[in-house]
Structure formats: structure tokens, C-alpha cells
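[1] only geometry, no sequence info:
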């Protein structure tokens, strides 16, 4: 498996938004940040307990150590101190297809305006995987805010996937 590299110093010029690997110490903030909008558009169902969230973070931490194929990022402000949401990258998502990385994000209230910056920040990370040629964001047609994030991040709409009805946005790597 390819050894994934991610620089914690990756931040926009203003230094306000940071991405770093999601880690066990984030479990309580991640569990506490979930609301009905995050569940509806991102998670699909509420996390049953803090134990389940901790188990999930353990699995994605192991995936980081293994070099993929799934990578979960913490979206943070103030140099990584405040967890605002998560961004997931899946290099083998059935919904994205071969050569594509699926990118998904979820922000906790009141941080919903930070998604575009987080998506832009993850793009250089994806460039290190030679098998990838495109990033894909899949959006429910009833979620215009997420479609706006994809467009502002440089993605263009392709079509609705026949298998799931989600809009597919793509951006070349």
C-alpha cells in the first residue's frame, strides 16, 4: 500500500483553517458536534454512542497507518486546537469508481461556512496517489449548500448516479 503523507502545516494563506488526521482525542468533540443536518447529509444515522465514535476513529487511524484506502481528517481552526468537523477521503469508494477519490465532509454548527476551504486544502494530499486522476464529491439533489461547496472548490457537475441518485461533481487532480 502507498504510504500516505500529509503535512500538518498545510493551511490557507490566512492560517485559519487546518486539516490534520482525525485522532482518538477527537472522539468526544466529534460525537458532541453531531446535529440533525450532519446526520441527514453526511452520516446517514446518528452515532449510537461515544464508544462507537471511538471505535470508528480507531479504524480510520489504522487506515492512516496502513496508507489507506480511507483517510479521515479533522477540520480545525486556531492551529488545530478547535475541531469544527471532518473530511473523509476514500480511494476505493464504489460510488466514485476506479481512479477517483471520493471526498465527503461534515461541519458542526456553527462552522458550516468552512467546508470549501477544507476541500481545497485536501486536494494537494490527493495528488500524491499516482493511481488517481479525479476527485469526486457526491451530493444529494436536496442539499444545495453542499453543491455550492463543490462548485466553489473547483468541481464541476457531471450527472446523477443511476445507482444512488446523487449528483456527482468532479475535479481533475
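    Received it, and whenever you're ready, just let me know what you need. Predicted, not measured: the structure shown is a model, and the values here were computed from it.

[2] only C-alpha atoms for contact and neighbour calcs from this point on.
    Fine.

[3] longest helix of the protein?
    When secondary structure is assigned using DSSP state H, the longest helix within the chain turns out to be helix 50-66.

[4] Does anything pack onto that helix? Which helices or strands?
    Counting contacts by 3 or more CA pairs under 8 Å, 6 or more residues apart in numbering; DSSP states H and E, helix 50-66 is packed against helix 27-33, strand 70-77.

[5] center of the protein, which residue is that?
    Geometric centre of the chain, nearest residue: residue 87, 2.0 Å, by CA atoms, centre = their mean.

[6] pretty sure that one contacts residue 60?
    No: in terms of CA atoms under 8 Å, residue 87 does not count as a neighbour of residue 60; the distance is 11.8 Å.

[7] And here is the other one:
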């Protein structure tokens, strides 16, 4: 487990399926994510236990608070390739009462440190909706820089939004 001052990153357990299903079906939580079609809680739980195990190519961890051990979100590094030294970061805090409390910042810092130190990555990139200002601020605070934009990629709230490509290189992580 990766532990900071506020959160611990840990492997997901079958018992986490109910919370994860609830988050994935909450429009406010998922507003800036591309997602599939609704899935029943029973089917989601059944498939949850069959998730691929963590590996170099894909590490998915739950974000758990240190004060109470509450699962609040999920963070992942995926598409890791030793040939390129790169991976893509995905993160969300599913418990809305935990937004703005520093959990996402610390989880991002922990997973990036793990990626650079344990996985020997050189580059971590992510895509974030242009109007997701809180997330962009977190990423910038940690050292991520904007590299470009994909125009009209995500349709939300009746209009199209750009997705911003940001990256962090080994040695650039702050904090």
C-alpha cells in the first residue's frame, strides 16, 4: 500500500463494487468522464471480481482515507510500456463530500511517485476536460504542464468541450 498524510492507495476488493457502481452512475461524479451505458448493480458486482489483476501495464488502486478507512475514489496508471517509459493517469474522487479536501492531490502525488520510482516511468500523461478547473489546478500544482488540446471531444451540458493533454516528466513532480 502507498500511504500519505491523508490517504492510502490500496488494491480494490470485491466489497468495493457497490461504492464504485454508485459513483459510476452518479451524473455529477462522472460529468467529465467518457463512460459507457448503465449496468445493473448485480452485473457490475459480478464483473468487478473478474477485473484484471494489477500489472506493469495497468495498476488500479482505491483511494482510502486514513481517518476512518473510507474508500473515496480510484486512481490508475494504464498503458504503461517499458519501451517508452510512459503511462496514462486516471483519477476520480467518487464521494462528493470528499471533494476539495486534498485527497485527489495526495492520491495523484502518491501514484506518480510510485510510477516514477517503482515502475521506472519517465512520463505520465492525462486528459482532463477544459472546464474541469479544480482538477487542472491540482495537476498544475503537482507539476503537470499542458501539451495540447483535442477540440470538441466531450459533449456535456448541451455543448462540446475540449480535452486538455497534460504531462509530467520524471523529476518534475512537486511536493
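    Cool, the structure landed. Since this is a predicted model, take the numbers as computed values, not measurements.

[8] TM value for the aligned chains?
    Aligned and superposed, the two chains score 0.76 in TM-score terms (TM-score structural alignment, normalised by the length of the first structure); 156 aligned residues with a CA RMSD of 2.7 Å.

[9] Are there residues contacting both of residue 87 and residue 60 of the first structure? Which ones?
    Taking CA atoms under 8 Å, 6 or more residues apart in numbering as the contact definition, residue 87 of the first structure and residue 60 share the neighbouring residues residue 72.

[10] Please enumerate the strands of the first structure.
    17-21, 70-77, 82-90, 100-107, 134-139, 156-160, 167-172 (DSSP state E).

[11] re the thing from before, can you give me the buried ones in the longest helix of the first structure?
    By 16 or more other CA atoms under 10 Å, the buried positions in helix 50-66 of the first structure come out as 53, 54, 56, 57, 58, 60, 61, 63, 64.

[12] Closest to residue 39 of the first structure out of those residues?
    Nearest to residue 39 of the first structure out of the buried residues of helix 50-66 of the first structure is residue 53 (CA to CA; 13.5 Å).

[13] That closest one contacts residue 27, correct?
    Yes: using CA under 8 Å, residue 53 of the first structure is in contact with residue 27, at 5.9 Å.

[14] what sits in contact with each of those two?
    Between them, residue 53 of the first structure and residue 27 share no contacting residue under CA under 8 Å, 6+ apart.

[15] Pull the contacting residues for the nearest residue to residue 1 of the second structure once chain neighbours are set aside.
    Closest residue to residue 1 of the second structure in three dimensions, ignoring its sequence neighbours and counting by CA to CA, 6 or more residues apart in numbering: residue 10, at 5.1 Å. Counting by CA under 8 Å, 6+ apart, residue 10 of the second structure touches 1, 2, 61, 62, 63, 64.

[16] again, only using 7 Å
    Residue 10 of the second structure makes contact with 1, 2, 61, 62, 63 under the criterion CA atoms under 7 Å, 6 or more residues apart in numbering.

[17] The first one and residue 9 touch, don't they?
    So that's residue 1 of the second structure. Yes: if you go by CA atoms under 7 Å, residue 1 of the second structure and residue 9 touch, sitting 5.7 Å apart.

[18] Please identify which of those two sits among more neighbours.
    Neighbour comparison, residue 1 of the second structure and residue 9: the larger count goes to residue 9, with 25 against 9 (by other CA atoms under 10 Å).

[19] Now find how far off-centre stretch 129-145 of the first structure is within its chain.
    Using CA atoms, centre = their mean, to the nearest Å, the distance from the centre of stretch 129-145 of the first structure to the centre of the chain it belongs to is 10 Å.

[20] what's in contact with that stretch?
    Stretch 129-145 of the first structure is contacted by residues 96, 99-104, 146-147, 150, 166-173 when judged by CA under 7 Å, 6+ apart.

[21] Kindly write the ChimeraX command that selects the buried subset of those.
    This is the ChimeraX syntax for the buried subset of these, where burial follows 16+ other CA under 10 Å:
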select :96,100,101,102,103,104,146,147,150,166,167,168,169,170,171,173
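
[22] Now do the same contact list for the aligned residue in the first structure for residue 21 of the second structure.
    When the two structures are superposed using TM-score structural alignment, residue 21 of the second structure falls opposite residue 31 in the first structure. By CA under 7 Å, 6+ apart, the contact list for residue 31 of the first structure reads 50, 53.

[23] what's the answer for residue 161 of the second structure, then?
    Under the criterion of CA under 7 Å, 6+ apart, the neighbours of residue 161 of the second structure are 129, 130, 151, 152, 153, 154, 155.

[24] one more time with 10 Å
    Listed by CA atoms under 10 Å, 6 or more residues apart in numbering, the contact set of residue 161 of the second structure reads 32, 129, 130, 131, 150, 151, 152, 153, 154, 155.

[25] Give me the buried subset of those.
    Burial of those was assessed by neighbour count (16+ other CA under 10 Å); the buried members are 32, 129, 130, 154.

[26] Next, format these as TSV and append distance to residue 71 of the second structure.
    Shown next, in TSV, are these (distance: CA to CA, whole Å):
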residue	distance to residue 71 of the second structure
32	21
129	24
130	27
154	28
